[in-house]
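# the sequence and its predicted three-dimensional model are supplied below.
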Amino acid sequence: MDLWISMTLAAAFCQNLRSAFQKQLKDRLSTWGSTATRFVYAAPLAIAVLLALTLGRGAPLPNLSGQFFAFALVGAVAQVLATGLLIHLFSRANFAAATAFTKTEPIQAALVGILLLGDALTLPALLAILTSIVGIILISLPKGKDGKWRPDGALWIGLLSGACFAVSSVSLRGASLSLGDANVVLSTSTTLAFVTVVQSALLLVWLRLREPGQTARLFGAWRHAGWVGLIGFLGSMAWVAAFTLKDAASVKAVGQVEILFTLVASRLMFRERVSLLEVAGILLLASGVVAIVMLSR
């Protein structure tokens, strides 16, 4: 198995497990407090790995260009927004459905290309988009009182979260690749160390100014939140490494395996009842996304 595939599978598993822990923390922390656990507890780990590589093993720090800082800052902010929206979504949909909504980014990109750029719409692409749309409709039930399907707020929040995750993935890949000839581990560690420090600083300032008391609760929940940070850090390392080794389209296609992980977690960890319609919708959505990704290569 190619290394990038292994990294993608590991990243998808860690991301799903991290989200599950953050959903559990939602009962003790606010949306942004739960969001902060991913970054505040991961930042020291990222810094420690980078110091071990540069000071412990004598690896030179890569040249940090303006391009690196631009990509990294955009990726950092987009990832914070995407994570916050996902955690907020957990209170409006079950774990599997909430996660599935965020996987719509390739479909969104295809639709934007068709509407704004006049991209050609082939029959396979049309079928893939229609398959995903049917999946979204099935997931986003219930229906209105008159029996007609009406997209609720959860759908729009999920779509926006997926778009932010897309911006984050592309930006972090750009930041890592801008480091030039640095090896994968060093470029990944450098990117994550900078990004998580920025994210932690932004969230801690936000909590201090807008949600007094949340900072104390954040650090008071260290036994649980620490696992979020560790698992999130491992997942982020795997994602950035995969994006550095392989094009984003291929990584995203393999990464759809997270949908299966969420179905298992929804049932076993949260005892949520996932209806047959939701399962069918999730699988249709995932199939359409994979098809769009593969057709775009």
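Received it, and whenever you're ready, just let me know what you need.

# from now on I want contacts and neighbour counts done on CA atoms only, so please keep to that.
OK.

# residue 32: neighbour count?
Residues near residue 32, counting by other Cα atoms under 10 Å, number 23.

# try residue 116
8.

# and it, which of the three is it?
Three-state call for residue 116 (DSSP: H, G, I helix; E, B strand; the rest coil): helix.

# what's the spacing between it and residue 109?
10 Å (Cα to Cα, to the nearest Å).

# and for residue 71?
Relative to residue 109, and taking Cα to Cα, residue 71 is found at 19 Å.

# check residue 203 too.
Counting by Cα to Cα - residue 203 and residue 109 are separated by 28 Å.

# and what of residue 286?
15 Å.

# please identify the buried residues of the helix or strand hosting residue 4?
Using DSSP states H and E, the element containing residue 4 is helix 3-25. For helix 3-25, a neighbour-count test (16 or more other Cα atoms under 10 Å) marks 4-5, 7-25 as buried.

# now for that helix, which elements pack on it?
Applying 3 or more Cα pairs under 8 Å, 6 or more residues apart in numbering; DSSP states H and E, one finds that helix 3-25 contacts helix 31-40, helix 66-89, helix 222-245, helix 248-255, helix 258-268.

# which of residue 203 and residue 109 has more neighbours?
The neighbour comparison of residue 203 against residue 109 (other Cα under 10 Å) goes to residue 203, with 20 against 13.

# and the more buried one, how far from residue 33?
Taken as Cα to Cα, the span from residue 203 to residue 33 is 8 Å.

# same question for residue 116.
From residue 116 to residue 33 the distance is 37 Å (Cα to Cα).

# tally of neighbours for residue 56?
10.

# now residue 36
Residue 36: 30 neighbours (other Cα under 10 Å).

# any idea which element the closest residue to it other than its chain neighbours lies in?
Leaving out its chain neighbours, the residue that sits closest to residue 36 by Cα to Cα, 6 or more residues apart in numbering is residue 203, at 6.0 Å. Take DSSP H and E as the rule and residue 203 turns out to sit in helix 184-210.

# second one coming, line it up with the first:
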Amino acid sequence: MSDGAWWWAAFAIAAAAAQTVRNAAQRELTRTLGTVGATHVRFLFGFPFAVVFLGLIVAATGTWPPAPPAAFWPWVVSGAVTQIVATALMLAAMGERSFLVVTAYTKTEPVQVALFGLVVLGDAVTLPMIAAILIATVGVVLMSLRPGQAGLQTGGLRPMLLGLGSAALFAVSAIGYRGAILTIPAGFVTAASTTLCLALMIQAVLLSAWLALRDRAVLIAVLKAWRPSLLAGFMGAFASQLWFLAFALTAAANVRTVALVEVLFAQAVSRFAFGQRATARELFGITLIVAGVVLLLWVH
């Protein structure tokens, strides 16, 4: 395999690093803007940067992107809507558990894809796959327990369910975006950038309209907080640009495997930026989650 064939891995690693910074910035904005407001920041302030990215590509190639076909829209809309809800669930979970722990919850995404395949599509599940799912599940349970608890109580169960729900919707979103990219008859860079631009436009319009109707005060607060929101917006658009480039080159499962390095980045941010120390139990749980996900994708 030529070196160029591994560009998707480089894109995924860089995207994981950028996404960690974006998540940390959004987490801080949750304190002043609330969960929905901080969720909106990612899309509203990310959209202009996505337009800039697409403009640079058009200038470099001298070619305008083709009009997306009809098959593009169901894919991109499903990806955009599920990503909105997934982001909101993730930020809500981060308000109750540490940055590192919630990031690890979201990394169960590939495991959930296998479970969805079994329940919805009737895909066969082998013994090694069952072992991988059980290993990752034990890791999630270990992380959900707090010192002194005899079992899963509200303090541990609620953020766990929020994190796992977020992972499930991120999985659906990734599939939607890859499907959208593959429908555009253009090079992978143009197809990925066009999809990103239109997805962020849909998300910015939907959330702006929802807030304008339901909670105008939050929308005003988001607009007033434009300075601290620029970092989250830029890093969000930059991470998405890299994710989409990776999705254009290989299957989403491959990209999500490499994305597990985000847990390591999150551990560094959690320790040095937020002063949150992971317990030995939580670190062991993270290890089991990563091991289970890697084993699952390896046996595939």
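Okay, I see it. Remember, it's a predicted structure, so these values are computed and weren't measured experimentally.

# coming back round to it: what's the mean distance for the helix holding residue 203 of structure 1 versus structure 2?
Helix 184-210 of structure 1 differs from its equivalent in structure 2 by a mean of 1.0 Å after superposition (mean Cα distance after the TM-score superposition for structure 1).

# the helix or strand following that helix aligns to what range in structure 2?
With elements assigned by DSSP H and E, the helix or strand that comes after helix 184-210 of structure 1 is helix 214-220. Aligned by TM-score structural alignment, helix 214-220 of structure 1 falls on residues 218-224 of structure 2.

# how about residue 195 of structure 1, what's its match in structure 2?
Residue 195 of structure 1 maps onto residue 199 in structure 2, with residues paired by TM-score structural alignment.

# same thing with residue 70 of structure 1?
So residue 70 of structure 1 corresponds to residue 74, using TM-score structural alignment.

# and its match, how far from residue 80 of structure 2?
Distance, residue 74 of structure 2 to residue 80 of structure 2, using Cα to Cα: 10 Å.

# can you check residue 212 of structure 2 too?
19 Å.

# more neighbours: which of these two?
residue 80 (28 against 14).

# and for the nearest residue to the more buried one once chain neighbours are set aside, the neighbour number?
Counting by Cα to Cα, 6+ apart, residue 80 of structure 2 lies nearest to residue 199, which is 5.6 Å off, once chain neighbours are set aside. Counted with other Cα under 10 Å, the neighbours of residue 199 of structure 2 add up to 25.

# do residue 279 of structure 1 as well
For residue 279 of structure 1, using other Cα under 10 Å, the count is 19.

# so what's the residue count around the closest residue to residue 128 of structure 2 other than its chain neighbours?
With Cα to Cα, 6+ apart as the criterion, residue 128 of structure 2 has its nearest non-adjacent residue at 6.8 Å, and that residue is residue 299. Taking other Cα under 10 Å as the criterion, the count of residues near residue 299 of structure 2 is 11.

# what do you get for residue 296 of structure 1?
With other Cα under 10 Å as criterion, residue 296 of structure 1 counts 12.

# give the contact list for it.
By Cα atoms under 8 Å, 6 or more residues apart in numbering, the contact list for residue 296 of structure 1 reads residue 249.

# is it true that residue 134 of structure 1 touches residue 284?
Yes: at 7.2 Å, residue 134 of structure 1 counts as touching residue 284 under the criterion of Cα atoms under 8 Å.

# out of the two, which sits in the busier spot?
Regarding residue 134 of structure 1 and residue 284, a neighbour count based on other Cα under 10 Å identifies residue 284 as having more, with 22 against 16.

# element containing the more buried one?
helix 276-295.

# ok, residues contacting that helix?
Here helix 276-295 of structure 1 has contacts from 97, 100, 103-104, 106-107, 110, 125, 127-139, 249-250, 252-254, 256, 259, 263, using Cα under 8 Å, 6+ apart.

# in helices, which of those appear?
97, 100, 106-107, 110, 125, 127-139, 249-250, 252-254, 259, 263 (DSSP state H).

# can I get the buried part of those residues as one PyMOL selection?
Remark: buried members of these, expressed as a PyMOL selection using 16+ other Cα under 10 Å:
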select buried, resi 97+100+106+107+110+125+128+129+130+131+132+133+134+135+136+137+138+139+249+250+252+253+254+259+263
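
# quick one: contacts for the residue positioned nearest the centre of structure 1?
Central residue of structure 1 (Cα atoms, centre = their mean): residue 165, 5.1 Å from the mean position. When contacts are counted by Cα under 8 Å, 6+ apart, residue 165 of structure 1 touches 78, 79, 82, 102, 105.

# now with 10 Å, please.
75, 78-83, 86, 102-103, 105, 159, 171 (Cα atoms under 10 Å, 6 or more residues apart in numbering).

# for those, which entry has the maximal number of neighbours?
residue 86 (29 neighbours).

# quick revisit: what's the match for the residue nearest to the centre of structure 1 in structure 2?
So, by TM-score structural alignment, residue 165 of structure 1 is matched to residue 170.

# pull up the gap between the nearest residue to residue 189 of structure 1 once chain neighbours are set aside and residue 212 of structure 1, please.
Nearest non-adjacent residue to residue 189 of structure 1, counting by Cα to Cα, 6+ apart: residue 50, 5.5 Å away. Here residue 50 of structure 1 is placed at a distance of 32 Å from residue 212 of structure 1 (Cα to Cα).

# now do residue 195 of structure 1
24 Å.

# same deal with residue 265 of structure 1?
32 Å.

# now swap in residue 258 of structure 1 and tell me
Distance from residue 258 of structure 1 to residue 212 of structure 1, by Cα to Cα: 35 Å.

# save the contacts of residue 165 of structure 1 as JSON lines, and put in distance to residue 143 of structure 1 too.
Formatted as JSON lines, the contacts of residue 165 of structure 1 follow (distance: Cα to Cα, whole Å):
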{"residue": "75", "distance to residue 143 of structure 1": "36"}
{"residue": "78", "distance to residue 143 of structure 1": "32"}
{"residue": "79", "distance to residue 143 of structure 1": "31"}
{"residue": "80", "distance to residue 143 of structure 1": "31"}
{"residue": "81", "distance to residue 143 of structure 1": "29"}
{"residue": "82", "distance to residue 143 of structure 1": "27"}
{"residue": "83", "distance to residue 143 of structure 1": "27"}
{"residue": "86", "distance to residue 143 of structure 1": "22"}
{"residue": "102", "distance to residue 143 of structure 1": "21"}
{"residue": "103", "distance to residue 143 of structure 1": "22"}
{"residue": "105", "distance to residue 143 of structure 1": "24"}
{"residue": "159", "distance to residue 143 of structure 1": "19"}
{"residue": "171", "distance to residue 143 of structure 1": "37"}
